[in-house]
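In: All I have is the shape, not the residue letters:
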């Protein structure tokens, strides 16, 4: 029987309360929201937890999707406790950032989507985690609160390695901020062994056009190495060019800029093939959405 080691339980009533608990209890304290990743790891004794801090009561404070158009640059703000189901069902996200709808429809199963949160997904920092590829492609920034106040980090700064992030022992991820640029859209593609499974490879793409020419593009890949991977080579290759099937074919350079390993999910060669193919598909789909919105 898989049983976690002994631990003490605390229930936070606010973000500030959670920060104080983490600061007082030290690095052996862990936060739990949905628990879809943490609890199995505790049962397998892969994680040593002395104190478990439940933040489910913080959903009222951190469970939201807001479109902020009062700043110089429009921003979508997503609270870290926003659950997968809420991301999937949110009308603003589906209209402005359809990549979330693409990804959430293939993440896990209904019980996980009802409990799991975007903050928990990002903080787990699993190299195969789908929302990491989504947020990387969208050039998101993460808001982290600790005893010294708030700070923001880019997705590149957020991930320090497999299962390691910039969130310190006494800090909490509170918000994900995504800038909105005109004439753009996004898409997500994934191949898994079965519905709702971890990705063999997944890919997120965001693209922007002006006058029929691609002015910018970002690609994020997951499950192709020890970290979620951005592919700037693809961005450079397509920028300043008109969309075409020949251009999409050049997205195959994504395979040359990732480092998957062979495992039970597939060979490294197969994963490189998927990295190229899914980048082509997602880029084509995202461009199609921009074009459709402009007609």
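Out: The structure has been received and is ready for your questions. As the structure is a prediction and not an experimental result, all values here were calculated from the model.
In: drop to CA atoms for contacts and neighbour counts, all remaining ones
Out: Will do.
In: Against which helices or strands is the longest strand seen in the chain packed?
Out: Within the chain, and with DSSP state E defining each element, the longest strand by residue count is strand 199-210. If contacts are counted by 3 or more C-alpha pairs under 8 Å, 6 or more residues apart in numbering; DSSP states H and E, strand 199-210 sits against helix 130-137, strand 184-192, strand 213-222, helix 268-294.
In: Tell me the buried residues in it?
Out: Judged by neighbour count (16 or more other C-alpha atoms under 10 Å), strand 199-210 contains these buried residues: 199-209.
In: Next, count neighbours for residue 219.
Out: Burial of residue 219 is recorded as 31 neighbouring residues (other C-alpha atoms under 10 Å).
In: and it, what is it in contact with?
Out: By C-alpha atoms under 8 Å, 6 or more residues apart in numbering, the contact list for residue 219 reads 133, 136-137, 203-206, 230-232, 234-235, 279.
In: same thing with residue 59?
Out: By C-alpha under 8 Å, 6+ apart, the residues touching residue 59 are 81-82.
In: Next: residue 104.
Out: With contact set as C-alpha under 8 Å, 6+ apart, residue 104 has these partners: 84-85, 87-88.
In: how about the strands of the stretch 51-200 of the chain, start to end?
Out: 51-54, 65-68, 75-79, 141-146, 149-154, 159-161, 164-165, 172-179, 184-192, 199-210 (DSSP state E, counting those that start in this stretch).
In: And here is the other one:
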């Protein structure tokens, strides 16, 4: 199928985009990379009367140093996040996760912010953003507001970005010197994650000083594996300690059951993948 007819606009500034969004009514869609929007428009599951393409707004792209954090533009392609030296040095978890998104074509066209606003529970970027304590910067008719990652993801394909608003940047604290790993499980290459785990570990001597862990596809939104984090804080840097802590990975989760596996299978996977991610992040 092909999409229904629609009006198309390609503003060159954020102000122009917000103006168009405010005047277009309810039947409008924002186009970032288009990797999610275009397929559903072709199936006519989305049938907007207007599409506003954000691709020409230069201020929404790129990675820059912002003191104790990195500021990543919402229109930055996955490939740039995966290969940017600032991201690799200060938030390696995001680089590792972005490098696993789909295939090279999607990573060059799809955008960091677009994937986060899409909020697919199986998407590979929400859980790392949550684990890293990211802050989402949203522009709207009332000005700019900031939303913590814990409050940003609100349900299946649902976020805190409201009508008439645009996600402009994601601010991510620096974790310089932390170990990081993103471990995902799929049945076939380039499939959505059945379960995945985003892990960051700060090691001091022979101990794990702190760990931050996000779970992908274990509920309608990404989750922090807080029971594992608490068990690891101050624990010895040993395989035995990581194994014991990882057994708690699925606590508080609510995974779906589908053709890829039932809830019990996903909970088992969460423990297995958490152990693997932590071992890699800790350098064991």
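Out: Okay, I see it. All values reported here derive from a predicted model rather than from experimental measurement.
In: about what we covered before: from the strands of the stretch 51-200 of the first structure, which stretch is densest packed?
Out: strand 199-210 (a mean of 27; mean count of other C-alpha atoms under 10 Å).
In: quick check: angle from that strand to strand 184-192?
Out: 170 degrees (axes from the mean of the first three to the mean of the last three C-alpha atoms, to 10 degrees).
In: And the buried residues of strand 199-210 of the first structure, which two are furthest apart?
Out: Farthest apart among the buried residues of strand 199-210 of the first structure by C-alpha to C-alpha are 200 and 209. That separation is 30.0 Å.
In: okay, the helices and strands packed on strand 199-210 of the first structure, which one's buried deepest?
Out: The highest mean neighbour count among these, using mean count of other C-alpha under 10 Å, belongs to helix 130-137: a mean of 28.
In: Would you mind telling me which of the helices and strands packed on strand 199-210 of the first structure is nearest residue 169 of the first structure?
Out: Closest approach to residue 169 of the first structure among these (C-alpha to C-alpha): helix 130-137, 20.8 Å.
In: What range does the closest one cover in the second structure?
Out: Per the alignment by TM-score structural alignment, helix 130-137 of the first structure matches residues 124-131 in the second structure.
In: Distance from the matching stretch to the middle of the chain?
Out: Taking the mean of its C-alpha atoms, stretch 124-131 of the second structure sits 4 Å from the chain's own mean (C-alpha atoms, centre = their mean, to the nearest Å).
In: end-to-end on stretch 100-114 of the second structure?
Out: Using C-alpha to C-alpha, to the nearest Å, the end-to-end distance of stretch 100-114 of the second structure comes to 16 Å.
In: which residues of the first structure does that stretch align to?
Out: Using TM-score structural alignment, stretch 100-114 of the second structure pairs with 106-120 in the first structure.
In: contact partners of that stretch?
Out: So stretch 106-120 of the first structure is contacted by 32-36, 79-85, 130-131, 173-175, 195-198 (C-alpha under 8 Å, 6+ apart).
In: Which of these are buried? Put it as a ChimeraX command.
Out: Here is the ChimeraX command that selects only those of the contacts of stretch 106-120 of the first structure that count as buried (16+ other C-alpha under 10 Å):
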select :32,33,34,35,36,79,80,81,82,83,84,85,130,131,173,174,175,198
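In: residues contacting the closest residue to residue 272 of the second structure other than its chain neighbours?
Out: Leaving aside its sequence neighbours, residue 272 of the second structure sits nearest to residue 246 (C-alpha to C-alpha, 6 or more residues apart in numbering; 7.4 Å). Counting by C-alpha under 8 Å, 6+ apart, residue 246 of the second structure makes contact with 228, 271-272, 274-275.
In: same thing but 10 Å
Out: By C-alpha atoms under 10 Å, 6 or more residues apart in numbering, the contact list for residue 246 of the second structure reads 225, 227-229, 231-232, 240, 270-278.
In: distance of the residue mapped onto residue 190 of the first structure from the second structure from residue 111 of the second structure?
Out: Aligned counterpart of residue 190 of the first structure in the second structure: residue 184 (TM-score structural alignment). Between residue 184 of the second structure and residue 111 of the second structure the computed distance is 20 Å (C-alpha to C-alpha).
In: Check residue 245 of the second structure too.
Out: According to C-alpha to C-alpha, residue 245 of the second structure and residue 111 of the second structure sit 34 Å apart.
In: more crowded one of those two?
Out: Taking neighbours as other C-alpha under 10 Å, residue 245 of the second structure and residue 111 compare with residue 111 leading, 26 against 22.
In: In space, what's closest to the more buried one - neighbours in sequence excluded?
Out: Leaving out its chain neighbours, the residue that sits closest to residue 111 of the second structure by C-alpha to C-alpha, 6+ apart is residue 77, at 4.2 Å.
In: what do you get for residue 237 of the second structure?
Out: Once flanking residues are discounted, residue 237 of the second structure sits nearest to residue 207: 4.6 Å by C-alpha to C-alpha, 6+ apart.
In: And for residue 9 of the first structure?
Out: Residue nearest to residue 9 of the first structure in three dimensions, not counting chain neighbours: residue 52, with 4.9 Å by C-alpha to C-alpha, 6+ apart.
In: In terms of helix, strand or coil, where does residue 40 of the second structure fall?
Out: At residue 40 of the second structure the chain is in helix, as set by DSSP: H, G, I helix; E, B strand; the rest coil.
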